[in-house]
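Engineer: Sharing a sequence plus its predicted fold:
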Amino acid sequence: MRSKPELQSAIRAGGRAVLVINARSRRGRRLYGTARRLLAEAGLEFAEVFPVVEPDRLNELFDDVLALEPDLVVVGGGDGTVAEAVGHLTHRDIALGVLPLGTTNNFARSLELPLDLPGAVAVLRDGKVADVDVGWFEGTTPENADKTGDADKTGNAEATGNAGDAAPPDDPARHIFANMVSLGLSVHVAERVPHELKRVLGQAAYALTAARLLPRHEAFKATIRIGGETYEMDTHQLNVANGAHHSGRRIARDASPDDRLLAVYRLGDRRRLRLASATARHVLTGKWRSLDEDAFLTTDHVRIETDPPLNVDVDGEIRGRTPVTVRLLGNALRVVVPQSFVDT
């Protein structure tokens, strides 16, 4: 592995770069041409360009990307597209650049990237290479899982960080993730939010769908094991965050994808109104809250069991079912970030 300055120098000296743009993302189709123009004006050249019109084929497309042995892979799309890239680029001597073209762009926000296209392109031109954390998720196979190869085939590293210990390609219940593991109401929302409503309203589509589903949603009991401690709680929503944002909002002022911590937190208890009030607090006060508050459990390894067993959303996709284990892979992903980003 090259040092970060060595990789950065190779990229700026004209190293091999590949561009992947999801033309089906919220803004990808509309801004594809603009993105190509801005990248060219910034002097960024690509050995290969992959406009993605079939997101279901992203997994196999990244096999072609890696075969080119790039120094930089620029990905334009939403959190789902970026998460696919993260799964393939973790523990590799390749930098990930992000053009935020999705609905919430949680990972881009966590990297402190500008959300406008000219600003994001400027970071690709003038930014630096940093190492950030990712997470490793392992659960049981989710209900209705496609067992024909939905899991990433990229050498999902175990908690030891050994990129050679790969998850079996037919096991959709093991996955590297960039931003968030969640269970509860948000999973039902992700499954049921109308695609066209999301395309028209963006983030608001999730809130409207949640409001429709909440009156019928049943609370669950979660048992959380961290080290030698066990915590039990009733709730409608439980999250394990590697990144700093959820639903486009900051989780806590000191949360970061480069802090060597997973943040475990629930929203409310078993009462539905408490979920609504806790969500409102999260939206309104997240940028002032701290991970030191009692609302958060911070760790690098957590085991979660639920009663009843639940499907689990991993960066926007149903990837497993409780019980689940989530681990941190520190400094496992190389990314291009603004010069102001604090790289630890």
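Structural biologist: Structure received.
Engineer: can we go C-alpha only for contacts and neighbour counts from here?
Structural biologist: Noted.
Engineer: Going along the chain, name the helices of the stretch 51-200 of the chain.
Structural biologist: 58-67, 79-89, 106-110, 117-126, 185-192, 195-201 (DSSP state H, counting those that start in this stretch).
Engineer: for the fourth one, packing partners?
Structural biologist: To tie it back to what came earlier, the one meant is helix 117-126. Under the contact criterion of 3 or more C-alpha pairs under 8 Å, 6 or more residues apart in numbering; DSSP states H and E, helix 117-126 touches helix 28-41, strand 95-100, strand 317-337.
Engineer: Out of the helices of the stretch 51-200 of the chain, the one nearest residue 14 is which?
Structural biologist: Between residue 14 and the helices of the stretch 51-200 of the chain, the shortest gap by C-alpha to C-alpha is with helix 117-126, which sits at 11.4 Å.
Engineer: Put this next to the first one:
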Amino acid sequence: MRPSDEVAARRIGVLLVMQGALLTGFGLLLTRWLVKVPPFTAEDGINRAFAAHRSAGWNSATYWLSQLGNTHAVVLMTAVSVALLLLPVYGRLQREALFLGAAVALQSLVFLMVTAVIDRARPDVAHLDAAPPTSSFPSGHTGAATALYGGLAVLVLIRFRGNWRFVPAAVLFSVPVLVAVARLYRGMHHPTDVLFGLLNGAGILLIMGRSLLPARARPQVPGQAEHITSAGATAVTRYGRRAAVVVNPTVVDDALHDAIRRTLGRYGFQDVSWHGTTEDDPGNGAVRRAALRKPDLIVVCGGDGTVMACADGLAHSGIPTAVLPCGTGNLLARNLGYPVDPLAALVAALEGTTHAIDLGTADGDGISGARFAAMAGAGFDAAVVGDASSRMKAGIGWAAYLVSGVRHLRDPGMRLTLRLDDGPELGRRARMVLVGNVGTLQGGVPLLPDARPDDGVFDVVLLNPAGPLGWLRAAAHVLSRPHHDRTPLPPGRGGRFADGALEYFTARRIEMTFERPQERELDGEPVGPGVRLVMEVDPGALLMQLPATSPTASSSAPAGTEEPAVLTGVHDGYGNARSADPRHHGRRTLGR
């Protein structure tokens, strides 16, 4: 569901304050301490090297490049661009105009917030421009150029189709970098000034883009909709295709409800039933009622809690399931490659393929046979998700977990005993234990980069940083090695990284016993404190309808998991025989 304007404005405001605080914090750290330690001590040498190699030609070239980030030029270019976007000939692209204008303005606002606190002198070399009264940190020219020209590049990429659009986008993206180099050459900024100017502008574009420019469905060529409708109608007459939609009514409004119904109709699903969740039934009962209608597709509209409840009811049903990300974290949907916009996610699923993924079952004190689809854990992460209130999540989205995380950074660690598969018990200390069927957290953090939802094993990470430097080492390791930087571990084997702050394992069954009761969570839903948590993988338990671009759908099944299908003689609504094992249903498209 696209957030209301009021909620979006609150989210933007909170994220802007957070970005300003992060820039200010680093600026204070830089000017008071980091400038005295390597590699930051090399900054003066870089400025002197630029000054030593100046020439008349480069002086002139960098002057004009620097002017591209000048306040007057940026304001004029922004005004002209916004006016063009609002012309009737372009269909009055109001959201795009708001995105660009607000990005440039809010970048300046954050810049002024930071420079009001940070007072960093300009480099100690000859300046080729008059020095503005503001601090050298961060670079205002670079930040403004990033917001303007980077914003225009984003609009080019999302509004046009064809490979040709990458050429103007690349040119526009290169402008802020050239402005940054020009500012260094002209002696106006230190290297970290222009770096954080780039980050300031890029952060604003990310915030505004996610708030104002949701992903869209692939545009239809003329006549395509009619083709889909007629083909779908034929399919309904021949096979009686039907869909069931499980809806969390607190996050799906009437407009999205109608849009989902119309989209399903265009793809041939004229028989659509609706099943709402309630406070007493978060989805398990609703999806079981939906499954009784023997639909060809089940669509789940909600967050991770709704998806988890529905996964329990759909396990081994063999019914293709599409997930529309309508919650706060949408962890499973993001990891499976669904677009963030619910309607775009529905279209991508309808034009995608079926693929079976694993589920997890969890037991422990107070937990019996609970299922999860994305992640489960105990300690720090469970405390964070439990402390992020519904009101905060409604206001600022997944950033609520960041706010909650700051509160729990100083929580004490825990002692636990870990047993993987049939291996020996391992005694450990940790701040957090996370078991993942998928690997990427909110914000795109690849904590478990080798986790796959269809490989028949879980990836496990123990986080135990020793002090602030331990946290930094862990963060640096995770962010610098996002994809398959190490050989995947065989089941039951482990490996330590970041000076022991991170320890990884893989296993099919994980049993954890804690010395004292610890907070626990399944798919981001708190399940209460306890001293025991046992998780086991259920391979191929859930048949998903995935986008064709999903990294899970587009990759081959792991070696050794494919077996000949055992046919039941039951037909799946497409004229195909259905396998008794949902892992063997193969891939098919629902679209046409």
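Structural biologist: Sure, I can see it. The shown structure was predicted, so the numbers you read here are calculated from the model rather than taken from an experiment.
Engineer: related to what we said a few turns ago, any chance of the helices of the stretch 51-200 of the first structure in JSON lines with mean neighbour count as columns?
Structural biologist: Compiled in JSON lines, the helices of the stretch 51-200 of the first structure are given as follows (neighbours: other C-alpha atoms under 10 Å):
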{"stretch": "helix 58-67", "mean neighbour count": "16"}
{"stretch": "helix 79-89", "mean neighbour count": "24"}
{"stretch": "helix 106-110", "mean neighbour count": "24"}
{"stretch": "helix 117-126", "mean neighbour count": "19"}
{"stretch": "helix 185-192", "mean neighbour count": "18"}
{"stretch": "helix 195-201", "mean neighbour count": "13"}
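Engineer: Nearest to residue 283 of the first structure among those helices would be which one?
Structural biologist: Closest among those, using C-alpha to C-alpha: helix 106-110, at 13.6 Å.
Engineer: Mean distance between that closest one and the second structure after superposition?
Structural biologist: Here the mean offset of helix 106-110 of the first structure against the second structure after fitting is 1.6 Å, by mean C-alpha distance after the TM-score superposition for the first structure.
Engineer: So which other helices or strands are in contact with that helix?
Structural biologist: helix 79-89, strand 95-100, strand 245-246.
Engineer: Apply 7 Å and report the result again.
Structural biologist: strand 245-246 (3 or more C-alpha pairs under 7 Å, 6 or more residues apart in numbering; DSSP states H and E).
Engineer: and the strand it packs on, how far out from the chain's middle?
Structural biologist: Mean-position distance between strand 245-246 of the first structure and its chain equals 9 Å (C-alpha atoms, centre = their mean, to the nearest Å).
Engineer: picking that back up, could you take the helices of the stretch 51-200 of the first structure and lay them out as CSV, with extra columns for distance to residue 267 of the first structure?
Structural biologist: Below are these laid out as CSV (distance: least, C-alpha to C-alpha, whole Å):
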stretch, distance to residue 267 of the first structure
helix 58-67, 32
helix 79-89, 22
helix 106-110, 18
helix 117-126, 32
helix 185-192, 10
helix 195-201, 23
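Engineer: Pull up the aligned stretch in the first structure for the helix ranked longest in the second structure.
Structural biologist: Identified as the longest helix of the second structure according to DSSP state H is helix 5-32. Counting by TM-score structural alignment, helix 5-32 of the second structure falls onto no part of the first structure.
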